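Colleague: From the sequence below, what's the structure:
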Amino acid sequence: MSAGRRAMLWLLAAFYLAAGLLHLRSPAAFLLIVPDWVPAPHLTVIVTGIAEILGALGLLVPRLRKTAGIGLALYALCVLPANLKHAIEDIVLPGLPSSWWYHGPRLAFQPVLIWAALYASGVTRWPWRRLPRK
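Modeller: A predicted model of the protein is given here:
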């Protein structure tokens, strides 16, 4: 594993671990951005926090790494509606900016976060090299 990929792996693991712990510690803040159509919003926030923590830990276990990377990529895709609601409805969350200078880059970064989970976990080498076919 290259130094860049290893650094990204550790950065993502730290990011998702911190985010997961924050979901568990302060679920009320996240409830504000859960879309209305999501069932059991409080439970959903708790489960997503646990998923982030497990994904972060999975990235650090070689035999679970690819599964964790795919899971975190899917997770980042699934939270897009909450991020859109946060931006479109201009919901103020404590400690976060509420301008489009924050929301625009955050939404634009979502595909990068998906790619980063897949790249750091070894699921893809794109755009640098294709994985060898087995």
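Colleague: going forward, measure contacts and count neighbours with C-alpha atoms only.
Modeller: Will do.
Colleague: Show me where the chain has its helices.
Modeller: Ranges of helices within the chain are 3-25, 27-31, 41-59, 65-78, 80-88, 100-120, based on DSSP state H.
Colleague: now the first one, how far from the chain's geometric center?
Modeller: The gap between the average C-alpha position of helix 3-25 and the chain average comes to 9 Å, counting by CA atoms, centre = their mean, to the nearest Å.
Colleague: Now the second one, please; I'll put the structures next to each other:
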Amino acid sequence: MRWVLAAFYSAAGIAHLWVPETLLLITPAWVPFPREVILATGVFEIAASVALVSRSGLRWWAGLAMALYALCVWPANIKHALDGIEMPVIGNSWWYHGPRLAFQPVIIWWALFCAGVIDWPWRIAKRASR
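Modeller: Down below sits the predicted model:
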């Protein structure tokens, strides 16, 4: 699970660095220095992905940061959906937006779980089997 999440975040990071202009379309107007933020988040996503799959003590922090980041980008995903912004490859369909918005809490949980920040729901199942 950790490697799959790291692959998704790395791909997103590469997209942030490669085509920041495209992501400017969905960046809320209240974000200061939007182009620089997009580039910085691309570097973050790649670095956090490396830390997540490493055996270092950074894994816990990477998972926590990835979860917080997923929460912080939710407004951009909402803007993308509600404003009907057409983006290359992704397009503008609720077949994309609906699952994407609903999956955001799962991404947050996934990052926390993969980093060992939380162990829910398996911890509960282990207690019940005692």
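Colleague: Asp13 of structure 1: what's it in contact with?
Modeller: Let me fix one detail, which is that residue 13 of structure 1 is Ala and not Asp. Contacts for Ala13 of structure 1 (CA atoms under 8 Å, 6 or more residues apart in numbering) come out as 55-57, 59-60.
Colleague: brain fart, Val37 of structure 2
Modeller: For Val37 of structure 2, the contact set (CA under 8 Å, 6+ apart) is empty.
Colleague: what lines up against it once you look at structure 1?
Modeller: Using TM-score structural alignment as the criterion, Val37 of structure 2 maps onto Thr44 of structure 1.
Colleague: How much space separates that match from Trp10 of structure 1?
Modeller: Going from Thr44 of structure 1 to Trp10 of structure 1 by CA to CA, to the nearest Å gives 26 Å.
Colleague: okay, the helices of structure 1 in CSV with distance to Arg129 of structure 1 next?
Modeller: As requested, these are exported to CSV (distance: least, CA to CA, whole Å):
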stretch, distance to Arg129 of structure 1
helix 3-25, 13
helix 27-31, 38
helix 41-59, 21
helix 65-78, 17
helix 80-88, 28
helix 100-120, 11
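Colleague: Tell me which of those helices lies nearest to Pro94 of structure 1.
Modeller: Closest approach to Pro94 of structure 1 among the helices of structure 1 (CA to CA): helix 27-31, 7.6 Å.
Colleague: Quick check: chain neighbours aside, which residue is closest to Trp115 of structure 1?
Modeller: Spatially, and ignoring its direct neighbours in sequence, Trp115 of structure 1 is nearest to Ala73 (7.1 Å; CA to CA, 6 or more residues apart in numbering).
Colleague: Report the central residue of structure 1.
Modeller: By CA atoms, centre = their mean, the mean C-alpha position of structure 1 lies nearest to Ala76, the distance being 4.2 Å.
Colleague: what does Ser93 of structure 2 align to in structure 1?
Modeller: The equivalent of Ser93 of structure 2 in structure 1 is Ser99 (alignment by TM-score structural alignment).
Colleague: And its match, how far from Ala28 of structure 1?
Modeller: Using CA to CA, we find Ser99 of structure 1 at a distance of 21 Å from Ala28 of structure 1.
Colleague: same thing with His86 of structure 1?
Modeller: Distance check for His86 of structure 1 against Ala28 of structure 1: by CA to CA, it reads 14 Å.
Colleague: and these two? which has more neighbours close in?
Modeller: It is His86, of His86 of structure 1 and Ala28, that has more neighbours when counted by other CA atoms under 10 Å, with 20 against 13.
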